[in-house]
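S.K.: Give me a 3D structure for the following:
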Amino acid sequence: MNLGPAAAGANRAALIAAAREVFAEEGLHAPLSAIARRAGVGQGSLYRHFPDRIALAVAAFEDNVEALEDLANTPTTTLADLLTLITRQVVESTAFVDLARIEHADDRVESLAVRSEAALASRLDDGRAVGTVPPDMTSADVMLCLTMVAGAISGRPATQREQVADRAWRLMGITLPAFVEIAAERTG
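M.R.: Just a heads-up that it's a prediction; the model follows:
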């Protein structure tokens, strides 16, 4: 039964949830028809809510940025906490970083990237003050590191991503405590 406009909110939410899942499984360029099918709606409904792939991807990854901003606004949060969160997000779905890398000229995508960088920058000064962040490190440096980590795990099976992300961070001289705990659990 078609509920028409009465189902618009539920359809939009289902499309966003399906997009997050399908992008995580198949990448940013997964067929939009697969997303509509997973959401249980027709492609017409998808395009009514999201006129293009970028609009859908931005909506799907808005929660990632909001979670990063929320954590950054917690007074006891460290840069390592933020890097751990965003690394977990990238491990779950490399599509977010692919979106920022491929579609960076799009204002909608740029907004997500700027907000993410601002959240990370908010903790750089704190890290410098306690000596955990080099004095010359910038938020652009941190974003470059994230892009390198994402590149290292892109195309890898989901079962290998955490370990590869941890190795990539370590090669850059960065140890994320949560990933140390995960490695200890695997070897313990």
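S.K.: CA atoms for contacts and neighbours, from now on please.
M.R.: Fine.
S.K.: what about the helices in this protein?
M.R.: 8-26, 32-39, 43-49, 53-72, 79-92, 95-102, 107-121, 124-130, 139-153, 158-171, 177-187 (DSSP state H).
S.K.: Export those as TSV, with columns for mean neighbour count.
M.R.: Shown next, in TSV, are the helices of the chain (neighbours: other CA atoms under 10 Å):
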stretch	mean neighbour count
helix 8-26	19
helix 32-39	19
helix 43-49	15
helix 53-72	18
helix 79-92	20
helix 95-102	20
helix 107-121	18
helix 124-130	15
helix 139-153	17
helix 158-171	17
helix 177-187	12
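S.K.: Compute the distance between Arg167 and Val130, please.
M.R.: 24 Å (CA to CA, to the nearest Å).
S.K.: Apologies, that question was intended for Glu62.
M.R.: Taken as CA to CA, the span from Glu62 to Val130 is 31 Å.
S.K.: Also Phe179?
M.R.: Distance from Phe179 to Val130, by CA to CA: 21 Å.
S.K.: Same check on Leu82?
M.R.: Look at Leu82 and Val130: by CA to CA, they are 16 Å apart.
S.K.: Second input sequence below; structure requested for side-by-side comparison:
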Amino acid sequence: MSRPIRKDAANNRAALLKAARELLSEQGLDVPLDLIAERAGVGRGTLYRHFADRTELALAVLIDGIDDLDARTRARGEAPEVFFWFVEELADLVMRNAGWSDVLRNVRSPDALTPLRQRLTEAGAGPLARAQAAGLVRKDLGPMDLRLIATLLGSGFQGADEAERRAVSARTRLIVLNGLKAR
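M.R.: Down below sits the predicted model:
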């Protein structure tokens, strides 16, 4: 049986994730981890108690983003069209975190990606099922296809500046969203 997380530890983790999200978007992947700890108002030891390395931190930031997307999706209600909103927001999340793909490609253990993949599948399964039940989305898609959709939405960003990432993202969204619709 797991012990509940102490409130101060949970607050420290939340502060680290917030600082990481901000600094990574401001300075990129090479931002010193010490700077993230400093911005979060904690010591380096606290950062390493929560995250063993940059890859663990990257995964945590992405999972936190999926958790936020899930909460915002649920707040939009049960309308079948929410699935398309979910995909649009997923595209934004992927674009904002485009640089993390390099870190994720270098994950030593494929099992390390399991929590991220599960969280994405869980977050999108309900909206997908409702859209399919309403006849808006192809019936041959399954929740596991959300991983493929996220990968497609994040492709084409390597070496691209922000303007090019936005253009590639817009075109990819159009192609993906048209491909999802029921025929």
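S.K.: For Leu71 of the first structure, give me its contacts.
M.R.: Leu71 of the first structure makes contact with Thr77, Leu82, according to CA atoms under 8 Å, 6 or more residues apart in numbering.
S.K.: What sits closest to the residue most central in space within the second structure if chain neighbours are left out?
M.R.: By CA atoms, centre = their mean, the second structure has its centre lying nearest to Leu62, at 3.9 Å. Ranked by CA to CA, 6 or more residues apart in numbering and with sequence neighbours excluded, the top spatial neighbour of Leu62 of the second structure is Leu116, at 7.2 Å.
S.K.: so the one you found touches Leu59, yeah?
M.R.: Yes: the pair Leu116 of the second structure and Leu59 passes the contact test of CA atoms under 8 Å, sitting 6.9 Å apart.
S.K.: per the alignment, Gln132 of the second structure corresponds to what in the first structure?
M.R.: Gln132 of the second structure maps onto Arg128 of the first structure when the alignment is built from TM-score structural alignment.
S.K.: Which residue is the nearest non-sequential neighbour of its match?
M.R.: That would be Pro135: by CA to CA, 6+ apart, it lies 5.7 Å from Arg128 of the first structure.
S.K.: Test my guess that that neighbour contacts Asp126.
M.R.: No: assessed by CA under 8 Å, Pro135 of the first structure is found out of contact with Asp126, at 10.8 Å.
S.K.: quick one: common contacting residues for these two?
M.R.: With CA under 8 Å, 6+ apart, Pro135 of the first structure and Asp126 have no common neighbours.
S.K.: I'd guessed the residue nearest to the centre of the second structure sits against Arg117; true?
M.R.: No: contact criterion CA under 8 Å: Leu62 of the second structure and Arg117 do not qualify, at 10.2 Å.
S.K.: any idea how far Leu85 of the first structure is from Pro146 of the first structure?
M.R.: You called it Pro, but residue 146 of the first structure is Leu. In terms of CA to CA, Leu146 of the first structure sits 11 Å off from Leu85 of the first structure.
S.K.: what does Thr187 of the first structure give?
M.R.: 23 Å.
S.K.: Verify the contact between Leu85 of the first structure and Asp70 for me.
M.R.: No: using CA under 8 Å, Leu85 of the first structure is not in contact with Asp70; the gap is 11.1 Å.
S.K.: which position in the second structure aligns with Ser93 of the first structure?
M.R.: Aligned partner of Ser93 of the first structure by TM-score structural alignment: Asn97.
S.K.: Could you report the distance from that match to Asp145 of the second structure?
M.R.: Taking CA to CA, one finds Asn97 of the second structure at 20 Å from Asp145 of the second structure.
S.K.: same question, Ile175 of the second structure
M.R.: 15 Å.
S.K.: Also Ala134 of the second structure?
M.R.: From Ala134 of the second structure to Asp145 of the second structure the distance is 19 Å (CA to CA).
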